[in-house]
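Undergrad: Build the 3D model from these lines:
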Amino acid sequence: MVKSSLRAASEVAYEYVQILDVMVGQAPEYVSLAYGAVKILLVVQVNYEEMKQSVASYMEKIKTKFELIDHLTAYLPTDRLVGAMAKMYDFFNRFLAKALKFYTRSRTSK
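TA: Alright, predicted model coming up:
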């Protein structure tokens, strides 16, 4: 299945390369524009895949930061610090809710 997908992608890419080769002599600015657009799409896809693979490590880093701040309240429990932590947790929960909504929406559209 992977080989057939790679073959199909290679065939499509080869067709576009042939078109771009013809256009290089006539309109190089359009070729650079098309190449830039394709490159942006490829970079976005690669970054998205890397992000999906490293979500667990990012969440672990965030967890350690939250634990560190939680320990501060044991040593310095001021109203201002507790209020700031409550806001921090609220913002993080909102972020997670939006991320979950985005992730489930993008998975259902595929």
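Undergrad: rest of the way, CA atoms for contacts and neighbours
TA: Fine.
Undergrad: Could you pull out the helices in the protein for me?
TA: 2-26, 28-53, 55-75, 79-108 (DSSP state H).
Undergrad: In JSON lines: those helices, plus mean neighbour count.
TA: Formatted as JSON lines, the helices of the chain follow (neighbours: other C-alpha atoms under 10 Å):
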{"stretch": "helix 2-26", "mean neighbour count": "11"}
{"stretch": "helix 28-53", "mean neighbour count": "12"}
{"stretch": "helix 55-75", "mean neighbour count": "12"}
{"stretch": "helix 79-108", "mean neighbour count": "12"}
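Undergrad: how about this one, so we can line them up?
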Amino acid sequence: AAGGGGGGGAAAAAPEAGGAPPKAEGVGEDNSADKLLKKIRGVEKKLRQIGELRELQAGGKPLEKNQLDKISGEGEVRAELEALKLKHCEAEAKEQAAAKEGSWR
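TA: A predicted model of the protein is given here:
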């Protein structure tokens, strides 16, 4: 009976699991300081790449359209970085508060 119940549970969980992970992952990304930090690193990498492209451009190297598009999107990338840093600070504060609250009980 346990095997049958497990199989039925797995079949029932599969459709839910298919729809749930993106939502759960999105929520986790918004609330987890670690995941936000990972996103921050990715955005900082984009900014470094933009800086390298600017140096190439200043050196007279012709850039391709996609490279020029990256440079023109620098303002948006910087805004994204600031927003992520703010979310990260808030998430860290929440996690620290939760840790303190948990240690008091």
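Undergrad: Can you calculate the TM-score here?
TA: Scored against TM-score structural alignment, normalised by the length of structure 2, the superposed chains reach a TM-score of 0.42; 79 aligned residues with a C-alpha RMSD of 4.5 Å.
Undergrad: Skipping adjacent residues, who's closest to the residue most central in space within structure 2 in space?
TA: Closest to where the C-alpha atoms of structure 2 average out (C-alpha atoms, centre = their mean) is K39, at 3.8 Å. Distances taken as C-alpha to C-alpha, 6 or more residues apart in numbering place L84 nearest to K39 of structure 2, at 7.6 Å, with adjacent residues excluded.
Undergrad: How about the contacts made by that neighbour?
TA: Going by C-alpha atoms under 8 Å, 6 or more residues apart in numbering, L84 of structure 2 touches L36, K39, I40.
Undergrad: And it, how close does it get to E29 of structure 2?
TA: Distance, L84 of structure 2 to E29 of structure 2, by C-alpha to C-alpha, to the nearest Å: 11 Å.
Undergrad: Overlap in contacts, the two.
TA: Contacts common to L84 of structure 2 and E29, judged by C-alpha under 8 Å, 6+ apart, are L36.
Undergrad: in stretch 81-97 of structure 2, what's buried?
TA: Going by neighbour count (16 or more other C-alpha atoms under 10 Å), the buried part of stretch 81-97 of structure 2 is L81, L84, K85, K87, H88, A91, E92.
Undergrad: before we move on, which element is the third one in?
TA: Under DSSP states H and E, the secondary-structure element containing K85 of structure 2 is helix 74-104.
Undergrad: Give me the most central residue, structure 1.
TA: Nearest to the geometric centre of structure 1 sits Y48, at 3.8 Å (C-alpha atoms, centre = their mean).
Undergrad: And Y75 of structure 1, how far from K98 of structure 1?
TA: Separation of Y75 of structure 1 from K98 of structure 1 (C-alpha to C-alpha): 33 Å.
Undergrad: could the contacts of L84 of structure 2 be laid out in a markdown table, adding secondary structure and distance to A97 of structure 2?
TA: Shown next, in a markdown table, are these (DSSP: H, G, I helix; E, B strand; the rest coil; distance: C-alpha to C-alpha, whole Å):
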| residue | secondary structure | distance to A97 of structure 2 |
| --- | --- | --- |
| L36 | helix | 18 |
| K39 | helix | 23 |
| I40 | helix | 22 |
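Undergrad: Save the residues you listed as a markdown table, and put in distance to G9 of structure 2 too.
TA: Shown next, in a markdown table, are the contacts of L84 of structure 2 (distance: C-alpha to C-alpha, whole Å):
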| residue | distance to G9 of structure 2 |
| --- | --- |
| L36 | 33 |
| K39 | 35 |
| I40 | 38 |
